[in-house]
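# Any chance you can model this:
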Amino acid sequence: MTWSGFLAFLLASIVLAMVPGVGTAMLLRQSIRGGRRGAVATVAGLELGVAVWALAAALGLSVLLLASEVAYQALRVVGVAVLLWFGVKALLGRHDPAVPEPPTSGSGFRAGLLVNLANPKVAVFAISFLPQFVSPDAARWVLVAVAGLWVVIDTLWYLVVIALLTRIVGWLRDSTVRTRLERFSGAVLIALGIRLAIES
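Here you go, the predicted model:
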């Protein structure tokens, strides 16, 4: 990878990390429910999911997903179901006006991991994004290193988001605000699930 290619990769990775999506919506929901601890656990899960797809792309394994229409559609159905389940739970679930018992870190980690593992768009994106910055004859470890750097940049951005959310944690803990934000995050997750379902 040339220096110009490396800088282009860094810029593209930063921009892509900053674009709100499923991960941001899930992070907001888990921050409201579990505070900083829950948010960090969610990021760990999200990034492990990204790392799995990035490594699969680096090793050429995820190409099998694109080669099989059945496998892709099956993963898409699972992805839609996961997003709708989390979304409906957040939107229509019982919201106690009292400060809720913080969920365990494990629940945030599992939520983040499940959302990204079941998201075919992450897999397809990894396949189409990473190889653009590495020459076809490059050693496999170069693509693996690029995949790892992508995960690091994505993680750093989410940590910035957590730092910003931590500054308004008192506001987030207000029962009315908490309920509205959790319902909003649920509506966003449902919308993303519907979008994934109808996209070709």
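# Please make it C-alpha for all contacts and neighbour counts, starting now.
Will do.
# how about the residue of the chain most remote from its centre, secondary structure?
Relative to the C-alpha centroid of the chain, counting by CA atoms, centre = their mean, residue 137 is the outermost residue, at 30.3 Å. Taking DSSP: H, G, I helix; E, B strand; the rest coil as the rule, one finds residue 137 in the coil state.
# Now residue 87: which helix or strand?
Residue 87 belongs to helix 69-92 when assigned by DSSP states H and E.
# buried residues in that helix?
72, 75-91 (16 or more other CA atoms under 10 Å).
# from the chain's centre, how far out does that helix sit?
14 Å (CA atoms, centre = their mean, to the nearest Å).
# what does that helix contact?
The contact list for helix 69-92 (CA atoms under 8 Å, 6 or more residues apart in numbering) reads 29, 65-66, 114-115, 118-120, 182-190, 192-194, 196-197.
# If we use 7 Å, what do you get?
Residues outside helix 69-92 that contact it (CA atoms under 7 Å, 6 or more residues apart in numbering): 65-66, 115, 118-120, 182-183, 186-187, 189-190, 193, 196-197.
# From the contact counts, what lies against the following helix or strand past it?
Downstream of helix 69-92, the first helix or strand assigned by DSSP H and E is helix 105-117. In terms of contacts (3 or more CA pairs under 7 Å, 6 or more residues apart in numbering; DSSP states H and E), helix 105-117 is packed against helix 22-58.
# and this one, so I can compare the two:
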Amino acid sequence: MPELLFPFLGVVALLTVTPGPDMLLVVRNGLSAGSRAAWLTGLGCCLGISIHATAAVLGLSAILAASATAYTVVKLAGAAYLAYLGIRMLISALMSIDGEEDADAVSATGAPSIPVAATATHGDGEGLAAPAVGVQTASRTAAAVFRQGLITNLLNPKIALLFLTLLPQFVAHDEPRLRTTVVLAAIFLCVAVAWWRTFSLAIGPISRVLRGGRARRLLDGLAGSALLAISAVVALDGDR
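From the prediction side, this is the model:
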């Protein structure tokens, strides 16, 4: 095991629980659709983290760090995607009528919304589509929330720079650099998976209280506004 494992775990734990766009998406999806949606969003975030970690190990992140143009392009793409999600959530909230979504409305995930009346809940708080909704719709929604977490992380260049600058600091002088870096990246990913699983299970009981149409409309409005604000901050942020 790496010599600096425990200090690394402390830093990783702090970074993992720090709120950001991924946290907002997990909370929004979890509160509106249950712990399964939160878990799938978190898994998408973890896949994005694993891709960034792999790029850092292979040295690809150095290209992003060295090129101001590449960094800016990825940053603006990420800001645009966050703005897109925020606008979709606001549209979803505005198209709600008397607390229920219009038949032609789509959720902020890009998949058809699952009406509240057609959603059943297990004891663990997971939102499961009733037979009338259909397996295909539930699968599309699951894929959409997973994709949200993935793209949000992939289009965040600061995560790439984080791995590029963080991992080498916890490789001792007498350790094999490549092997230790790979181990540290794997540990980072395991911590992220454990965190999102725990968080998704904890958010399940809360989501059952917010099954009503008014609560979901308010949640979409708040989350959409927050994502638009974050996208503006990301786009205008000149720091690397």
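# what's the TM between chain one and chain two?
TM-score of the superposed chains, computed with TM-score structural alignment, normalised by the length of structure 1, equals 0.91; 198 aligned residues with a CA RMSD of 1.8 Å.
# List only those of the contacts of helix 69-92 of structure 1 flagged as buried.
Listed as buried from the contacts of helix 69-92 of structure 1 are 65-66, 115, 118-120, 182-183, 186-187, 189-190, 193, 196; burial here means 16+ other CA under 10 Å.
# secondary structure element for the alignment partner in structure 2 of residue 181 of structure 1?
Residue correspondence, TM-score structural alignment: residue 181 of structure 1 in this structure matches residue 219 in structure 2. Residue 219 of structure 2 is part of helix 213-236 when elements are defined by DSSP H and E.
# For that helix, enumerate the helices and strands it packs against.
Under the contact criterion of 3+ CA pairs under 7 Å, 6+ apart, helix 213-236 of structure 2 touches helix 21-33, helix 68-94.
# Number of residues surrounding the nearest residue to the match of residue 181 of structure 1 once chain neighbours are set aside?
Using CA to CA, 6 or more residues apart in numbering and skipping the chain neighbours, the partner closest in space to residue 219 of structure 2 is residue 28 (6.9 Å). Close neighbours of residue 28 of structure 2, defined as other CA atoms under 10 Å, add up to 23.
# buried set for stretch 134-149 of structure 1?
By 16+ other CA under 10 Å, the buried positions in stretch 134-149 of structure 1 come out as 134, 143, 144, 146, 147, 148, 149.
# which residues touch whatever residue of structure 2 lines up with residue 127 of structure 1?
Under the alignment (TM-score structural alignment), residue 127 of structure 1 pairs with residue 164 of structure 2. Listed by CA under 7 Å, 6+ apart, the contact set of residue 164 of structure 2 reads 56, 61.
# distance of the counterpart of residue 229 of structure 2 in structure 1 from residue 124 of structure 1?
Counting by TM-score structural alignment, residue 229 of structure 2 corresponds to residue 191 in structure 1. Look at residue 191 of structure 1 and residue 124 of structure 1: by CA to CA, to the nearest Å, they are 20 Å apart.
# same question, residue 103 of structure 1
32 Å.
# ok, the contacts of helix 69-92 of structure 1 vs residue 47 of structure 1, which is closest?
residue 115 (10.5 Å; CA to CA).
# what's the closest non-adjacent residue to residue 33 of structure 1?
Nearest to residue 33 of structure 1 is residue 102, by CA to CA, 6+ apart, at 6.2 Å.
# Tell me who's in contact with the spatially most central residue of structure 1.
Taking CA atoms, centre = their mean, the centroid of structure 1 lies closest to residue 23, which sits 3.1 Å from it. By CA under 7 Å, 6+ apart, the residues touching residue 23 of structure 1 are residue 46.
# which residue in structure 2 lines up with it?
Match for residue 23 of structure 1 (TM-score structural alignment): residue 22.
# what stretch of structure 1 does stretch 186-204 of structure 2 fall on?
Going by TM-score structural alignment: stretch 186-204 of structure 2 matches residues 148-166.
# average gap between that stretch and structure 2?
Once the two models are superposed, stretch 148-166 of structure 1 sits on average 1.2 Å from its counterpart in structure 2 (mean CA distance after the TM-score superposition for structure 1).
# which residues touch that stretch?
By CA under 7 Å, 6+ apart, stretch 148-166 of structure 1 touches 13, 14, 17, 18, 36, 39, 43, 47, 50, 51.
# Excluding covalently adjacent residues, which one is nearest to the third one?
Spatial nearest neighbour of residue 17 of structure 1, chain neighbours left out: residue 154 (5.2 Å); criterion: CA to CA, 6+ apart.
# ok, now how distant is the one you found from residue 35 of structure 1?
Going from residue 154 of structure 1 to residue 35 of structure 1 by CA to CA gives 20 Å.
# cool, and residue 27 of structure 1?
Residue 27 of structure 1 is 10 Å from residue 35 of structure 1, by CA to CA.
# Repeat that for residue 56 of structure 1.
Taking CA to CA, one finds residue 56 of structure 1 at 32 Å from residue 35 of structure 1.
# what's the answer for residue 86 of structure 1, then?
18 Å.
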